[in-house]
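*Asks:* Coordinates for the following, if possible.
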Amino acid sequence: MLKYDAIAIGTGSAMNIVEAMLRKGNLRIAVIDKDEPGGICLTRGCIPTKNLLYPAELVRILEKSGEFGIDAKIEKINFNKVMEKMHSVINPSIGMIKKGLSSSPNIDYYQEIAEFIAEDMLQLNTATSSQVWAQKLP
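*Replies:* As a prediction, this is how the structure comes out:
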């Protein structure tokens, strides 16, 4: 069993708590997230949504431009290019967070699913089925 001072589940706003705990002292912290690091806002919420809404807004503006005497025509929408642009915005941030989590000497980062098997213990769904325990689950 792997023992920690704290376990943080998720890499979104939970990371604020992890950072505060690390400033308090030499604590060992497990950070577990089944998805890419950064939380929902970065990986599939606010930021990707806004990056996909902007091209849609441009299409709508061009479609209504005739009302203002501007003749504009959309010849093609390259959805793959729209998605590439969105990923070019979020992937660098995901990479920086992943690098920070992996390089911190006081953090063990697990990108996998975990489930509670006791009030203070989680089972990681790894090939070895490791268990992690902590006094605090912020």
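*Asks:* contacts, neighbours, all on C-alpha from now
*Replies:* OK.
*Asks:* check contacts around the residue sitting nearest the centre point of the chain.
*Replies:* Against the mean C-alpha coordinate of the chain, by CA atoms, centre = their mean, the closest residue is G38 at 2.5 Å. Going by CA atoms under 8 Å, 6 or more residues apart in numbering, G38 touches 11-12, 93-94, 97.
*Asks:* Okay, and which of these map to strands?
*Replies:* Among those, none falls in strands (DSSP state E).
*Asks:* Now a PyMOL select for only the buried ones of these.
*Replies:* Written as a PyMOL command, the selection of buried residues from the contacts of G38, which uses 16 or more other CA atoms under 10 Å, is:
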select buried, resi 11+94+97
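*Asks:* Quick check: of the contacts of G38, which lies closest to L27?
*Replies:* Nearest to L27 out of the contacts of G38 is T11 (CA to CA; 17.6 Å).
*Asks:* shouldn't that closest one be in contact with C41?
*Replies:* No: using CA atoms under 8 Å, T11 makes no contact with C41, being 10.5 Å away.
*Asks:* Which parts of the chain are helices?
*Replies:* In the chain, the segments counted as helices under DSSP state H are 14-24, 39-43, 46-64, 79-103.
*Asks:* quick one more, to check against the first:
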Amino acid sequence: MDKYDVVVIGGGPGGYVAAIRAAQLGGKVCVIEKGHLGGTCLNRGCIPSKAIITSMKLLSLIKSSSSFGIDVQGYQINFPKVISRKDEVVLKLRQGIGGLFKAKKIDLKNGDYSNRFRAA
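*Replies:* Okay, here's the model as predicted:
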């Protein structure tokens, strides 16, 4: 059985920052995450929605470009590419957190470990 100084439940923004700081202070750290690192904001909330919104803002600029003296003809929305770009942004950021965990030697346990806790 592994022994840790700090076990963080959840790899969202609060959890991964706490884990990194504990490791910086010399602790042996484990993070338990049942989903993907980054939590709701990174995986399903803020970041994905902003990636899609950025694409739509660009579309809006293209549509109004003639008022700036720029005529754009034949543009079209490729929604699968918009979603693919969003997925790439999320993956890159998630991998960044994973890289920090590796650099700080933080163990990541994926899954539901709720039945494996015992009192210290």
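*Asks:* Next, the TM-score between them, please.
*Replies:* Put the two chains on top of each other and the TM-score (TM-score structural alignment, normalised by the length of the second structure) is 0.71; 119 aligned residues with a CA RMSD of 3.0 Å.
*Asks:* sorry, back to before: let's have the contacts of G38 of the first structure in TSV, adding distance to M121 of the first structure.
*Replies:* Putting those into TSV (distance: CA to CA, whole Å) gives the following:
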residue	distance to M121 of the first structure
T11	19
G12	21
S93	30
I94	27
I97	25
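*Asks:* buried ones in the lengthiest strand in the first structure?
*Replies:* Longest strand of the first structure, by residue count under DSSP E: strand 2-9. Neighbour counts over strand 2-9 of the first structure (16+ other CA under 10 Å) mark 4, 6-9 as buried.
*Asks:* winner for burial among the helices of the first structure?
*Replies:* helix 39-43 (a mean of 17; mean count of other CA atoms under 10 Å).
*Asks:* which strands and helices sit next to that one?
*Replies:* Applying 3 or more CA pairs under 8 Å, 6 or more residues apart in numbering; DSSP states H and E, one finds that helix 39-43 of the first structure contacts helix 46-64, helix 79-103.
*Asks:* So what touches the longest one?
*Replies:* Read that as helix 79-103 of the first structure. With CA under 8 Å, 6+ apart, helix 79-103 of the first structure has contacts from 36-38, 42-43, 47-48, 51-52, 55, 107-109.
*Asks:* Let me know the angle separating it from helix 14-24.
*Replies:* Relative orientation of helix 79-103 of the first structure versus helix 14-24 (axes from the mean of the first three to the mean of the last three CA atoms, to 10 degrees): 20 degrees.
*Asks:* would you list the helices of the first structure in TSV and tack on distance to I113 of the first structure?
*Replies:* Putting the helices of the first structure into TSV (distance: least, CA to CA, whole Å) gives the following:
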stretch	distance to I113 of the first structure
helix 14-24	16
helix 39-43	14
helix 46-64	23
helix 79-103	16
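*Asks:* what about the residue lying closest to V7 of the second structure once chain neighbours are set aside, how many residues close to it?
*Replies:* Nearest residue to V7 of the second structure, sequence neighbours excluded (CA to CA, 6 or more residues apart in numbering): C30, at 4.8 Å. C30 of the second structure is flanked by 24 other residues according to other CA atoms under 10 Å.
*Asks:* Quick check: the gap between I113 of the first structure and Q131 of the first structure.
*Replies:* Distance, I113 of the first structure to Q131 of the first structure, using CA to CA, to the nearest Å: 12 Å.
*Asks:* Between these two, which contacts overlap?
*Replies:* L124.
*Asks:* neighbour-wise, which of those two wins?
*Replies:* Q131 (18 against 15).
*Asks:* wait, isn't that one in contact with A30?
*Replies:* No: judged on CA under 8 Å, Q131 of the first structure makes no contact with A30 at a distance of 11.2 Å.
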